[in-house]
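Visitor: Got a predicted structure here, sequence first:
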Amino acid sequence: MAAGLNLQRTVNGRLKLDLSNRGLTSIPEEVFDITDLEYLVVSKNKLTSIPEAIGRLQKLYRLDAHGNMLTRLPQAIGSLQKLTHLFIHDNQLKEVPSGVCSLPNLKVLSVGNNKLSAFPPGVEKLRKLRELHIYDNQLTEVPPGVCSLSNLEKLSFDEFPRQVLQLKTLEKLCAGQNGGCKFDMVPDEVENLQHLWLLSLVNNLLRTLPSTMRHLHNLREVQLWNNKFDTFPEVLCELPAMEKLDIRNNNITRLPTTLHRADKLENLDVSGNPLTYPPQEVCKQGTGAIMAFLKQEARKEKTTKAGQEEEKGSAAGKGTNEIRDVEATPVKAARQPDIMEPAAETELERKLRERREKSARMEQQVSQQRGQTAERMGTRKGD
């Protein structure tokens, strides 16, 4: 009965049937007679439902049904005990069958962009779940039980998920990227996600990032495009593992020279910002040119600062030494300044000569003051 269907074998030897993009309004009945079927793709059609007969495909490990017009799912999906991947995003679903939370091997569940206002109880039973995509729904909170999923690595929805800050094993976090309710701040507790290597906070209203992000030592990829940053978040310069940063389409005018410390950064996208520093001709040359420019500028700043500190320290030390010289020098006749130095006098010799001359003048002034004081005291005694 399945003779007209184009069955394939995946690279892993799985039996696959791809019926995507066929304009289907229903799944052919003969599909459910292929009891050895392991991978079924019916995405991007015009399906409004999936029949209960899906329960016959007990070897099914992956079902792709996204991009249809599904308004409900059959309860029989809960009987597919070998199912590991379920993609039902971009549909019209108002609820998820409770049986989905009883799938012991489910690793990826994608139900984003539907009309869900609640999630069935028992999600905490999905102990093997690694990815959960629930963005663009009508959910008011992260489904209860999600925070107890110890293997969850990636979580996508529309508001910053404060509840998931307890998920210390989380590796990927995408929040706000699909529109809906946008947020304007990231809580300090984000530092709890020590295993996080990808953080996507695009399409929001962010202007700053918490300083606690510096503790995310495993963060390799940061996506911040389409936000409201006026200044570059300096905390990003302190992420030692950052390899990719996408901060395009903000209002940043200047990149800090300290960004050159992110020496693992290989992919930097700052397009769509009104940058004046580095100059546009540098930015157009890509990440390598930008990082080289910032590093060179940082060296200049360091040299200038060191020179200023040295000059300041020299001036302070010079004044102190002069005072000490005056206090330690016994009273004696004032010494006349040296005769004009030869024309070949070096800069160092000139400075030493000027110091000697100034010291001599100060000695003369002190001597005169002491003489005047002694004279006044003698006069008083005579009275």
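Guide: Good, I have the coordinates. The shown structure was predicted, so the numbers you read here are calculated from the model rather than taken from an experiment.
Visitor: make it CA atoms for all contacts and neighbour counts henceforth
Guide: Noted.
Visitor: how far is the helix or strand hosting Arg299 from where the chain is centred?
Guide: Following DSSP states H and E, one finds Arg299 within helix 287-328. With Cα atoms, centre = their mean, to the nearest Å as the basis, helix 287-328 stands 34 Å off its chain's centre.
Visitor: What helices and strands are in contact with it?
Guide: strand 267-269, helix 280-283, helix 347-382 (3 or more Cα pairs under 8 Å, 6 or more residues apart in numbering; DSSP states H and E).
Visitor: between these, which one is nearest to Ser110?
Guide: Distance to Ser110, taken as Cα to Cα, is lowest for strand 267-269 among those, at 28.6 Å.
Visitor: Single out the most deeply packed of the helices and strands packed on helix 287-328.
Guide: Comparing the helices and strands packed on helix 287-328 by mean neighbour count (mean count of other Cα atoms under 10 Å), strand 267-269 ranks first with a mean of 17.
Visitor: What are the contacting residues of that strand?
Guide: 243-248, 286-287 (Cα atoms under 8 Å, 6 or more residues apart in numbering).
Visitor: which of those residues lies closest to Lys351?
Guide: Among these, and counting by Cα to Cα, the member closest to Lys351 is Thr287, at 47.3 Å.
Visitor: what about that closest one, how many neighbours?
Guide: 17 (other Cα atoms under 10 Å).
Visitor: what's the distance between it and Thr258?
Guide: With distances taken as Cα to Cα, to the nearest Å, Thr287 is found 15 Å from Thr258.
Visitor: Same check on Asn68?
Guide: 48 Å.
Visitor: thinking again about what came up before, possible to save the helices and strands packed on helix 287-328 as JSON lines with distance to Ile323?
Guide: Formatted as JSON lines, these follow (distance: least, Cα to Cα, whole Å):
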{"stretch": "strand 267-269", "distance to Ile323": "55"}
{"stretch": "helix 280-283", "distance to Ile323": "52"}
{"stretch": "helix 347-382", "distance to Ile323": "9"}
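Visitor: what angle do the helix holding Arg299 and helix 347-382 make?
Guide: With axes from the mean of the first three to the mean of the last three Cα atoms, to 10 degrees applied, the angle from helix 287-328 to helix 347-382 works out at 30 degrees.
Visitor: follow-up on the earlier one: for the contacts of strand 267-269, name the two members farthest from one another.
Guide: Checking the contacts of strand 267-269 with Cα to Cα, the most distant pair is Glu243 and Arg248, at 15.7 Å.
Visitor: want to compare, so here's the second one:
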Amino acid sequence: MNPMYDFIQRNRVLAKIEKAQHSKASNLALDDFDLYTLPDVLLTCLNLSSLNLGHNRLTSLPTALFKLKNLQNISLEYNSLDKFPEVLQDLPHLKTLNISHNPIRNLAPIGNLVNLEVLWCNSCCLSSIPEEIGKLIKLDTLGARHNQISNLPKSICNLEKLRWLTLEDNKLHMLPKRFECLQELVHLNLNKNNFSYIPVQLTKLKNLRYLHLQSNEFYSIPELVINNMEYVKINLLQNPLSSSQDMDKLFPNLVLPGKELEYTLDDLPLDSDSSSDDWENSLGSSQLNYSLSESDSDEEEVLIEIPKLSKYLVTF
């Protein structure tokens, strides 16, 4: 990295942290600063509730991160974490965690984050989700796209408050037997997996409204199952099956192959990376909207003051 660029970046970070500390800010965005480590002064910002560290080069988190006891939201997406940061277990109020796009591979310690409501772990090289996931009984939103998951743990059925679940682009072909216990589930995305049938458990989810099965292995339409799901919008685009006008009339809730050109993102608001008026809390991964902080609105002021140099000017 260019030494001058490195110098400027580091001091921009220190200036932002100093400003957040002085104003007792609750939000701080330090994304996209090429950080390898976090400066110690960050741990003095005791009023922080949201911290965005995405798009850096972090390989670990400081063990003293537990000092930020008020943290409720933290984004670590697009870093270089190769294992789950155990220090997160020491943040008692953590509600939202984004660790997407890190080569973590194993989420085993996740069970200790019992207050989590939102978890993003997309593109983490996961081959499985641990049984510990079942301890997160407050979980509302879970995103695990673009991994190599072939089976779901039985304990996922304990997440009775779960409303939004995306497992797009994995290797799933079946669901746990007790999946019907997820009675609050509204949005389920199973695009780009290996399903050749609609699991019967889904017919028992009375709050389910959106089911994505695009790009799976459906060769025929399971009419008996779909008859019990007339209230669910089911996306079957890009499957190896053919449809007819009669089928369209019989099952108006289906989005069938051959209709791709007739649908835009507005027509299919529940595409995996878009939000929806019908699902106000649905977010694509890497779109957690707590990255803006009080200091961001004064970014130009911070940059103007850099020649003065932060009183915390050090190398880290």
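Guide: Yep, it's here. Nothing here was measured: the structure is a model prediction, and the numbers come from that model.
Visitor: Span of stretch 168-182 of structure 2 from start to end?
Guide: OK, stretch 168-182 of structure 2 end separation, Cα to Cα: 18 Å.
Visitor: Show me what counts as buried in that stretch.
Guide: Judged by neighbour count using 16 or more other Cα atoms under 10 Å, the buried positions of stretch 168-182 of structure 2 are 168-175, 179-182.
Visitor: Report the two of the residues you listed separated the most.
Guide: Asp169 and Cys181 (23.5 Å).
Visitor: The stretch 151-300 of structure 1: strands as residue ranges?
Guide: Assigned by DSSP state E, counting those that start in this stretch, the strands in the stretch 151-300 of structure 1 fall at 154-156, 172-174, 198-200, 221-223, 244-246, 267-269.
Visitor: out of those, nearest to Leu40 of structure 1?
Guide: strand 154-156 (23.7 Å).
Visitor: what's the closest one aligned against in structure 2?
Guide: The alignment of strand 154-156 of structure 1 onto structure 2 (TM-score structural alignment) covers residues 141-143.
Visitor: Could you do stretch 291-303 of structure 1 as well?
Guide: The aligned range for stretch 291-303 of structure 1 is empty, by TM-score structural alignment.
Visitor: List the buried residues of that stretch.
Guide: For stretch 291-303 of structure 1, by 16+ other Cα under 10 Å, it's 291, 293-295, 297-298.
Visitor: Save those residues as a markdown table, and put in distance to Asp33 of structure 1 too.
Guide: Conversion of the buried residues of stretch 291-303 of structure 1 to a markdown table gives the following (distance: Cα to Cα, whole Å):
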| residue | distance to Asp33 of structure 1 |
| --- | --- |
| Met291 | 60 |
| Phe293 | 65 |
| Leu294 | 64 |
| Lys295 | 65 |
| Glu297 | 69 |
| Ala298 | 69 |
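Visitor: what's the closest of these to Ile323 of structure 1?
Guide: Out of these, the member with the shortest distance to Ile323 of structure 1 (by Cα to Cα) is Ala298, at 37.8 Å.
Visitor: hang on, isn't the closest one packed against Pro256?
Guide: No - between Ala298 of structure 1 and Pro256 there is no contact, the gap being 9.0 Å when judged by Cα atoms under 8 Å.
Visitor: any idea how far the closest residue to Val326 of structure 1 other than its chain neighbours lies from Asp325 of structure 1?
Guide: Excluding its sequence neighbours, the residue lying closest to Val326 of structure 1 (Cα to Cα, 6 or more residues apart in numbering) is Glu363, at 6.0 Å. Distance check for Glu363 of structure 1 against Asp325 of structure 1: by Cα to Cα, it reads 9 Å.
Visitor: ditto for Lys168 of structure 1
Guide: Distance, Lys168 of structure 1 to Asp325 of structure 1, by Cα to Cα: 65 Å.
Visitor: same deal with Glu38 of structure 1?
Guide: From Glu38 of structure 1 over to Asp325 of structure 1 the distance is 94 Å, taken as Cα to Cα.
Visitor: Settle it for me: which of these two has more neighbours?
Guide: Each of Glu38 of structure 1 and Asp325 has its neighbours counted (other Cα under 10 Å); Glu38 has more, 22 against 15.
Visitor: what's the more buried one in contact with, if anything?
Guide: Glu38 of structure 1 neighbours (Cα under 8 Å, 6+ apart): 14-16, 57, 59-62.
Visitor: Ser60 of structure 2 too?
Guide: 37, 81, 85 are the contacts of Ser60 of structure 2 under Cα under 8 Å, 6+ apart.
Visitor: What of Asp36 of structure 1?
Guide: Counting by Cα under 8 Å, 6+ apart, the residues that Asp36 of structure 1 touches are 15, 57-60.
Visitor: Need those residues in a markdown table (columns: neighbour count).
Guide: Output for the contacts of Asp36 of structure 1, formatted as a markdown table (neighbours: other Cα atoms under 10 Å):
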| residue | neighbour count |
| --- | --- |
| Leu15 | 18 |
| Leu57 | 22 |
| Gln58 | 17 |
| Lys59 | 18 |
| Leu60 | 24 |
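Visitor: Good, we can wrap up now.
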